[in-house]
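*Asks:* Quick one: sequence and predicted model below, then my questions.
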Amino acid sequence: MNIDDEFAGAGEGNEGALLGLRSARLSRRSFLGGSAAGLGALGLSGCLTADDMMRAEAAKLYGPVPNEQYAIPAVDVSRVDTKYFRQKVRYDSKEAPGTIIIDPGKYHLYRVEGDGMATRYGANVSRPGFLWSGEVYVGRKAEWPTWTPPKEMMARQPEARKYAGGMPGGLENPLGARVLYLYKNGVYTVYTIYSTCDPDTIGQGITSGCTGLLSQDMLDLYARTPVKTKVIMLPA
């Protein structure tokens, strides 16, 4: 389904974030030169694999963020495939630096950096039946946003009605610490890029059209993404 045809799953985007509530590659030389403390924290000893080294560095990248309005816990990196850790990668694109490209087939979100490079983040994406593709843009953004379930969701899940007036921001809020709201032709598509503290969702198709990043990744992307940024959803 193409976003130009219709806003597929209208009223479902925030529900997709609710379903989602449940990368830094290091060279061997630099790792051996300065990551002993990280290894100790992970309880690693003896011969180390490339994955061990990546997880040791990721434990620092995805550590706790205590100075937020709500303290964000560390990610259990043992529960995330190493290919989903945030990292700079080669990525040929004609799009301008800053453009966001989501590849749902690979569960990756790219921020184009220019010169053939991009920052790549692991993501959760739409589940079957809610996949879409096309070009949208960031229409607005928010920190620790209020979440309001769409009426379609409340009809199917009566327990959500208690949040009809809005669920305040916080760690239990489906949208998490940061959210980018996606628009098309001045209209909110009901899709978002949101943050999650649940590492088990990364690399999964679980939402109703939204894309989720680990909170630490979303803090990074959010800080570098202004309103009006182009977002491209590739076909699955």
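*Replies:* All right, it came through fine. All values reported here derive from a predicted model rather than from experimental measurement.

*Asks:* switch to C-alpha atoms for all contacts and neighbour counts from now on
*Replies:* Noted.

*Asks:* Which of the helices or strands spans the residue nearest the centre of the chain?
*Replies:* For the chain, Leu213 is the residue whose C-alpha lies nearest the centre (C-alpha atoms, centre = their mean; 1.5 Å). Leu213 is part of strand 211-214 when elements are defined by DSSP states H and E.

*Asks:* Kindly report the same for Gly170.
*Replies:* Assigned by DSSP H and E, Gly170 falls outside every helix and strand.

*Asks:* another structure for you, compare them:
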Amino acid sequence: MRLRLRLPILALCAGLALPPLTPAPALAFADNKFFDPVTQEWVELKVTPEVAGKIARRKFKRKVVDFNGPEAPGTIIVDTEARALYHVLEGGEAMRYGIGVGRDGFTWQGVQKVTRKAEWPGWTPPPEMIARERKKGRKLPAFMPGGPNNPMGARALYLGNTIYRIHGTNEDWSIGQAVSSGCFRMWNDDVEHLYSQVPVGATVIIR
């Protein structure tokens, strides 16, 4: 019975179709858990990175939203807590994108300018990151050329003279999560869209 409850849930998350099953008691959901009426317990819903990416794409889909802030059109606003990036448009609107943000201890705030733009950028991990990951048993390359396997993704917007970027990712599941070392991740199609709209010199406000 428990297996019968879980399969449809995962299938719905993945957008798959299943043959009709015997009706089951109604389920209650909260975050990544569901209430099993048989055991009377909350059960954590285990999902693969692929399924998590599909769920994130529905939740953080790019869309135009109302905007009534004082920032001028062309400004980029990063809302770390909401996991959202807003590109202010004309007419009281903004394009909202889902993002991945820095994990605990790696978040930051401030105002920067876009000082450089790059397509399929290479990745040079900073020395402190290389040392930090080495302690975890993970060896990072001194440099990785741009490409589909590069964690910087398809495009990058460089922020001031910092080591931080707004960039793409090859890990769809990470959008909406706090997993980076301070950069802001976007899906490749989203960062390509933003990249085409934003010039060097644009103001970026990180909150």
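*Replies:* Noted; the coordinates are in hand. For clarity, every value in this text was computed on a predicted model and none was experimentally measured.

*Asks:* Find me the equivalent region of the helix or strand that the strand holding Leu213 of structure 1 is followed by in structure 2.
*Replies:* Going down the chain from strand 211-214 of structure 1, the next helix or strand is helix 215-223, by DSSP H and E. Using TM-score structural alignment, the residues of structure 2 aligned to helix 215-223 of structure 1 are 188-196.

*Asks:* Now the matching stretch on structure 1. Mean distance?
*Replies:* Compared with structure 1 after fitting, stretch 188-196 of structure 2 deviates on average by 0.5 Å (mean C-alpha distance after the TM-score superposition for structure 1).

*Asks:* Strands along structure 2, start to end?
*Replies:* Applying DSSP state E to structure 2 gives strands spanning 28-30, 33-36, 41-44, 63-66, 76-79, 84-88, 93-98, 101-102, 110-119, 155-159, 165-167, 178-180, 184-185, 203-206.

*Asks:* highest average neighbour count across those?
*Replies:* strand 184-185 (a mean of 31; mean count of other C-alpha atoms under 10 Å).

*Asks:* what's the nearest residue to Tyr110 of structure 1 if we skip its chain neighbours?
*Replies:* Arg120 (4.6 Å; C-alpha to C-alpha, 6 or more residues apart in numbering).

*Asks:* Translate Leu180 of structure 1 into the numbering of structure 2.
*Replies:* Match for Leu180 of structure 1 (TM-score structural alignment): Leu157.

*Asks:* The closest residue to Ser45 of structure 1 other than its chain neighbours: neighbouring residues, count only.
*Replies:* Spatial nearest neighbour of Ser45 of structure 1, chain neighbours left out: Leu39 (7.5 Å); criterion: C-alpha to C-alpha, 6+ apart. By other C-alpha atoms under 10 Å, the residues close to Leu39 of structure 1 number 17.

*Asks:* correct me, but Pro125 of structure 2 touches Pro145?
*Replies:* No. Between Pro125 of structure 2 and Pro145 there is no contact under C-alpha atoms under 8 Å: 11.7 Å.

*Asks:* secondary structure element for the residue nearest to Ser45 of structure 1?
*Replies:* Secondary structure from DSSP H and E places Leu39 of structure 1 in helix 36-42.

*Asks:* tell me what that helix is packed against?
*Replies:* Helix 36-42 of structure 1 sits against helix 50-61, with contacts defined as 3 or more C-alpha pairs under 8 Å, 6 or more residues apart in numbering; DSSP states H and E.

*Asks:* any idea how far the helix it packs on is from the chain center?
*Replies:* Its chain's C-alpha centre and that of helix 50-61 of structure 1 lie 19 Å apart, by C-alpha atoms, centre = their mean, to the nearest Å.
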